[in-house]
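[1] got a predicted structure here, sequence first:
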Amino acid sequence: MTNIEKYNAAFVEVFGVAEEVLNERFSKETIEEWDSVHQLNIISILEDSFEVMFEPEEIMELTSYGKGIEILNRYGIDLKL
């Protein structure tokens, strides 16, 4: 499984959406279901999947599909779209 497949799988699992809807516009602002519980679930899955530990600031910052990619890139994890 590629990094982007693992990344997408986390969002599919947490939000119960089809992978096709995941894009730069998928965010806390556009997805009604995105609440603090969903956000913590995403964080947990991403930390486990990519063996990283996000800083508190990054947890607060991860409020969109695109932002998650940006944060993981800081850890040297390549997520090509």
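    Perfect, I can see it now. Numbers count the residues shown, from 1 in each chain.
[2] use CA for all of it now, contacts and neighbours both
    Noted.
[3] can you classify residue 79 by secondary structure?
    Here residue 79 is recorded as coil under DSSP: H, G, I helix; E, B strand; the rest coil.
[4] tell me where this structure has strands.
    Here the chain has no strands by DSSP state E.
[5] and residue 72, how many residues sit next to it?
    19 (other Cα atoms under 10 Å).
[6] which helix is the longest one in the protein?
    helix 36-50 (DSSP state H).
[7] comparison target, given below:
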Amino acid sequence: MNDKNIELLTNAFANALDIDKNQVNNELKYQGIPQWDSITHMFLINELESTFQIEIDADDVLEMNSFVRVKEVLEKYNLSFEKQN
């Protein structure tokens, strides 16, 4: 399930920010690329909510300022993104 979640998360980022999936990695940060600005951030939140069937709290939206941080915040919603051995 975790590999599936990573794939879903990567696709959500790529779709919302209109970037190639190869650009989605742990180095990706809010305003780190021109495509991730305040407007597309809201598209991203919408895409994440639709993809994972959750409603993200406004405080969490503000914390989601990098790919890594998004994964950490989404763990509050019982989603896991780390590979299990």
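    Looks like it arrived, so ask away. What you see is a predicted model; the values in this text were computed from it and never measured.
[8] residues in contact with the longest helix of the first structure?
    Applying Cα atoms under 8 Å, 6 or more residues apart in numbering, the external contacts of helix 36-50 of the first structure come out as 6-7, 10-11, 14-15, 52-54, 59, 62-63, 77.
[9] in the second structure, what stretch matches that helix?
    Under TM-score structural alignment, the counterpart of helix 36-50 of the first structure in the second structure spans residues 38-52.
[10] give me the mean deviation of the matching stretch from the first structure.
    Its matched residues in the first structure lie on average 0.7 Å from stretch 38-52 of the second structure after superposition (mean Cα distance after the TM-score superposition for the first structure).
[11] pull out the buried positions in that stretch.
    For stretch 38-52 of the second structure, burial by neighbour count (16 or more other Cα atoms under 10 Å) applies to 40, 41, 43, 44, 45, 46, 47, 48.
[12] endpoint to endpoint, stretch 16-33 of the first structure covers what distance?
    End-to-end distance for stretch 16-33 of the first structure, by Cα to Cα, to the nearest Å: 10 Å.
[13] for stretch 62-71 of the second structure, same thing?
    End-to-end distance of stretch 62-71 of the second structure: 14 Å, with Cα to Cα as the criterion.
[14] what's it aligned against in the first structure?
    Counting by TM-score structural alignment, stretch 62-71 of the second structure corresponds to residues 60-69.
[15] what residues of the matching stretch count as buried?
    Applying a neighbour-count criterion of 16+ other Cα under 10 Å, one finds 62, 63, 64, 65, 66, 67, 68, 69 buried in stretch 60-69 of the first structure.
[16] so which of those is the closest to residue 27 of the first structure?
    The nearest member of these to residue 27 of the first structure, counting by Cα to Cα, is residue 64 at 3.9 Å.
[17] not counting its neighbours along the chain, what's nearest the closest one?
    Spatially, and ignoring its direct neighbours in sequence, residue 64 of the first structure is nearest to residue 27 (3.9 Å; Cα to Cα, 6 or more residues apart in numbering).
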